[in-house]
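Trainee: Kindly return the folded structure for what I paste below:
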Amino acid sequence: MLPLLLVLVLAVPLVMSTRKQKKQQAAQQELQSSLAPGDRVMTTSGLYGTVADATGDTTIDIEIAPGVVTTWLRLAVREKVEPVVETDEDSADDAETPAEESIIDSDAGVKTEEPQTTAQVAPPLEHGKK
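Mentor: Just a heads-up that it's a prediction; the model follows:
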């Protein structure tokens, strides 16, 4: 009875982790096969881009900047990401920022003093002496 209980205690977590891993792999394969042009994605290296062409079986073209298209393995796509949507709060904050930054210093030609420091320079090391 005790050996059977010991085998169950060791086998159940192993089976559960294997099932979880298979589900994750299936979800990842489903994601990679469902990619279509226009989808925002993140690669395994953390690069964000937009799918430009997904006709290849093993590769996918991702636009990482306007006019810059790179070719990646489908396996390198980690996840789809939602496009960044600006909220009303964000636009209100942005509207205030230019007014704060638009203050022009009329004393542009005035020379300012350099900041004083109390740091001391260390003496040079002498290499090769014993």
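Trainee: When you work out contacts or count neighbours from here on, use the C-alpha atoms and nothing else.
Mentor: Noted.
Trainee: Which positions in the top helix by length along the chain come out as buried?
Mentor: Residue-count comparison of every helix in the chain, with assignments taken from DSSP state H, identifies helix 2-33 as the longest. Neighbour counts over helix 2-33 (16 or more other C-alpha atoms under 10 Å) mark Q28, L31, Q32 as buried.
Trainee: want to put them side by side, so please do this one too:
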Amino acid sequence: MYPTLLLLQATANPIYGTLFMYVAIAAIFYFILWRPQQRQRKQHDQTIRALKRGDEIVTAGGIVGEVVHIKEQTAGQPTPEDQITIRSGESRLVVERGRIVRVGAARGAATPAP
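Mentor: A predicted model of the protein is given here:
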């Protein structure tokens, strides 16, 4: 009997209905957009921090190369400003760690079969 009374009170005042609608929309946005993006961003940051020599990378500009050298700006703490030297074709380029979009497996490493 009490839940029915609360439901009647909520529908009697239009402010509660509007407030419920805004809360429901915010919850939908959180679970469909923000939370998966946050999880994906954390995974990307972990992958970039675990970068090592020999990994194949793709930069934000679309350059594909192999990591040759990593110069960290602060000792032991990877930051987005760290300088990564990559070899792409016959050229060597220096890019910032924060500009790396994708990291592939090391060249020559065996990939597990599905």
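Trainee: returning to what we had before: which of the buried residues of helix 2-33 of the first structure sits closest to W72 of the first structure?
Mentor: W72 of the first structure lies nearest to Q32 out of the buried residues of helix 2-33 of the first structure, by C-alpha to C-alpha, at 11.7 Å.
Trainee: ok so, going back, what helices or strands is the longest helix of the first structure leaning on?
Mentor: Contact partners of helix 2-33 of the first structure among helices and strands, from 3 or more C-alpha pairs under 8 Å, 6 or more residues apart in numbering; DSSP states H and E: strand 77-80.
Trainee: In terms of helix, strand or coil, where does the residue nearest to the spatial centre of the first structure fall?
Mentor: For the first structure, the residue sitting closest to the mean C-alpha position, by C-alpha atoms, centre = their mean, is G46 at 3.6 Å. Here G46 of the first structure is coil, with the state taken from DSSP: H, G, I helix; E, B strand; the rest coil.
Trainee: aligned partner of it in the second structure?
Mentor: Counting by TM-score structural alignment, G46 of the first structure corresponds to G62 in the second structure.
Trainee: if I look at its match, how far off is G98 of the second structure?
Mentor: Relative to G98 of the second structure, G62 of the second structure is positioned 14 Å away (criterion: C-alpha to C-alpha, to the nearest Å).
Trainee: now do A26 of the second structure
Mentor: A26 of the second structure sits 30 Å away from G98 of the second structure, going by C-alpha to C-alpha.
Trainee: same deal with F29 of the second structure?
Mentor: If you go by C-alpha to C-alpha, the gap between F29 of the second structure and G98 of the second structure works out to 27 Å.
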